[in-house]
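Engineer: One predicted model, sequence on top.
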Amino acid sequence: MQKCRLNPKDQLPLDLLIPDLAAVCSYALEESGKQVRPALAYLAFSTITPGSINLVPVSALELIHTYSLIHDDLPAMDDDDMRRGKPSLHKAFDEATAILVGDGLQARAFELLADAPDLSVEQKVRMIKVLAQASGFEGMVGGQYIDIQAVDSDMTLEELQAMHEMKTGALVRASLALGGIAANGTDEQLAALDEYGKHIGLAFQVVDDILDVEGDAEALGKTAGKDAEANKPTYVKLLGLDGAKAEAKRLLQAAIDALEMFGDSADQLRDLARYIVERDR
């Protein structure tokens, strides 16, 4: 995890922005969270081609993720007052500013990919398409829409999984794809990484649901118990707490099994999968 630690603010032209807007962007990015998605991209790259990945496309992932959190926290969406241990952007500033900053971070992410050095035009186009699909109607946006409509409704386990494959899993899988594309991975290698990402993306959400019940708000850096309060469908609601924990372990093993073709070179991806399932925040 530490090898791919980055500061997303380094990818913004803060000195060229309106000073007030630059300050809001800095606030949004100064606590950059767990950086799981950049870690996945970095480790996907190093699993195929040991060495140093260009961190510009990796930064694009964190900008997209941060934009999605800013918008998710808005009153019209999840209505959360805390994010990463401090007031959400719309609470620290205002709703209009939060919407605009989220929009700007999203646009900047694709600008970074288009301008990324040391990558071919074909690689850039593939990355832009992968990230756009994962962020849009086939991914986060579509999954978030289903999530909003699902409040106070009953969902089957299959429907819940399909929703989270879009809302959370799509960007996880895109992270691995970006790293694999940057490393010029084969179709077989990219497919194995995608299978790993499918399982670990769902595991991430299962653990989030568990932590919403068991987690401490201070450790989480956001409000605990929001899902139950909003009567949202969750893995805990459908499977019970013990059942959700068992499902997280099953998904972890499936993710680890998907990496068999890489041998020891994927050990850090296996370790990251264990971290995702065993984390307390």
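Structural biologist: Right, received. Where do you want to start?
Engineer: From here on, just use CA atoms for contacts and neighbour counts.
Structural biologist: OK.
Engineer: What segments of the chain are strands?
Structural biologist: Using DSSP state E, the strands of the chain run over 82-83, 86-87.
Engineer: Of these, flag the one that's most buried.
Structural biologist: strand 82-83 (a mean of 20; mean count of other Cα atoms under 10 Å).
Engineer: which residues sit against that strand?
Structural biologist: Contacts to strand 82-83, defined as Cα atoms under 8 Å, 6 or more residues apart in numbering, come from residues Asp73, Ser88, Gly221, Lys222, Thr223.
Engineer: Helices along the stretch 1-150 of the chain, start to end?
Structural biologist: 19-29, 36-48, 55-72, 89-92, 95-115, 121-135, 140-149 (DSSP state H, counting those that start in this stretch).
Engineer: Make CSV from the ones you listed and add distance to Ala182 and mean neighbour count to it.
Structural biologist: CSV is the format used below for the helices of the stretch 1-150 of the chain (distance: least, Cα to Cα, whole Å; neighbours: other Cα atoms under 10 Å):
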stretch, distance to Ala182, mean neighbour count
helix 19-29, 25, 16
helix 36-48, 7, 26
helix 55-72, 9, 23
helix 89-92, 32, 20
helix 95-115, 11, 19
helix 121-135, 7, 19
helix 140-149, 23, 18
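Engineer: what about versus this one:
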Amino acid sequence: MSTADFEKRLTEKAAFVSDIIKTFLPKEEGYAAKVLEAMNYSLMAGGKRIRPIMMFESYRLFAGDLADDSVIKPFLAAIEMIHTYSLVHDDLPAMDNDEYRRGRKTTHAVYGAGMATLAGDGLLNYAFETAILGAMSGKELSDYDADTKNRYLAALNILATKAGVYGMVGGQCADIMAENSTDLSDSEKKDVLFYIDENKTGALIEASLMVGAVLGGADRLQVEKMEKIGSNVGIAFQIQDDILDIEGTLEELGKPIGSDEKNGKSTYVSLYGIESAKAKVKELTDEATKSLEDMNFDDSFLDELFQYMIYRKK
């Protein structure tokens, strides 16, 4: 299938996810109306919706003929809310200080830094309100062979852990601490960079694939395999983002290029060179594809998505 055909299908799936998210938007009313407006502005700013698409595709692969979209929809919305909150906070003046995201003004550029901070906080908490309500009202699922038999609790635990200090927030912490560091050896910088990419970017991709698998009926070992696939894809995705920060354009990316260099951040490009970075993207993605093949999912949309991400321009 051609790239154009795949992009058309990806766009359709992104629109499908966006329509689902709209059904979970909070009403902009009462004394908190302004922060709710900022939350909705951030959430509906567009974007590729990669994480909820991954979650949905993972769910459908494992659920098969037993798939019931009502089970996964609240979690699709929740993962995008968590991802969006992280972007809102990343863009703040105290962080990356970017004024454009997804082709339009960032939340702090429109609503101010204080309200943008609250919007991010609101999105994070509302994500769990949404997922918990989904778990409370969802249909009964089969037992899970892990620490809890309850698949909804397992999914919520994955979301919380991967979004928190042992996941994305931990990666963000390491990212800030590594900025402009001059006392680390190249070897230490590479170790820190791996931790950052594994957690800051990889954690939510891992969560997307794992939650979809858990709610779709996968066993513990299959969920662990999906976690490893998510790790590979997350790191590959971040390396590609580093590459695009050098080679991309504002028009393609919808945000300023060169922000990593401006903020003194170590990236795969700065530590390994751009050709080695590109080779690493392919290596990691091929490994993820092989793992899918081992589970007989090699002809899936997920497989196509991983391959497409190697060559993405935005």
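Structural biologist: Received the coordinates, thanks. Note that the structure is a prediction, hence the values are computed from the model and not measured.
Engineer: Could you quantify their similarity as a TM-score?
Structural biologist: Once superposed, chain against chain, the TM-score is 0.94 (TM-score structural alignment, normalised by the length of structure 1); 281 aligned residues with a Cα RMSD of 1.8 Å.
Engineer: can you tell which of the strands of structure 1 is closest to Leu178 of structure 1?
Structural biologist: strand 82-83 (26.4 Å; Cα to Cα).
Engineer: give me the stretch of structure 2 that the closest one matches.
Structural biologist: The alignment of strand 82-83 of structure 1 onto structure 2 (TM-score structural alignment) covers residues 100-101.
Engineer: And the lengthiest helix in structure 1, what does it pack against?
Structural biologist: What stands out as the longest helix in structure 1, according to DSSP state H, is helix 187-214. For helix 187-214 of structure 1, the packing partners by 3 or more Cα pairs under 8 Å, 6 or more residues apart in numbering; DSSP states H and E come out as helix 157-164, helix 170-182, helix 226-229, helix 235-257, helix 267-278.
Engineer: repeat that for 10 Å
Structural biologist: helix 36-48, helix 157-164, helix 170-182, helix 217-220, helix 226-229, helix 235-257, helix 267-278 (3 or more Cα pairs under 10 Å, 6 or more residues apart in numbering; DSSP states H and E).
Engineer: just to revisit the earlier point, would you mind telling me which of the strands of structure 1 is nearest Gln144 of structure 1?
Structural biologist: Checking the strands of structure 1 against Gln144 of structure 1 by Cα to Cα gives strand 82-83 as the closest, at 17.5 Å.
Engineer: residue in structure 1 matching Leu25 of structure 2?
Structural biologist: Per TM-score structural alignment, Leu25 of structure 2 is aligned with Leu12.
Engineer: Identify the residue spatially nearest to that match, adjacent ones excluded.
Structural biologist: Arg108 (7.6 Å; Cα to Cα, 6 or more residues apart in numbering).
Engineer: Not counting its neighbours along the chain, what's nearest the aligned residue in structure 1 for Ala119 of structure 2?
Structural biologist: Mapped onto structure 1 by TM-score structural alignment, Ala119 of structure 2 lines up with Val101. Using Cα to Cα, 6+ apart and skipping residues adjacent in sequence, the residue nearest Val101 of structure 1 is Cys25, 6.7 Å away.
Engineer: So that neighbour is in contact with Ile99, correct?
Structural biologist: No: counting by Cα atoms under 10 Å, Cys25 of structure 1 sits too far from Ile99 to count as a contact (11.7 Å).
Engineer: okay, and the common contacts of those two?
Structural biologist: Jointly contacting Cys25 of structure 1 and Ile99 under the rule Cα atoms under 10 Å, 6 or more residues apart in numbering are Leu89.
Engineer: ok so, going back, dump the residue contacts of whatever residue of structure 2 lines up with the residue nearest to Val101 of structure 1.
Structural biologist: When structure 2 is aligned by TM-score structural alignment, Cys25 of structure 1 is paired with Met39. Met39 of structure 2 is in contact with 25-26, 28, 33, 81, 84-85, 88, 107, 115-116, 118-124, 126, counting by Cα under 10 Å, 6+ apart.
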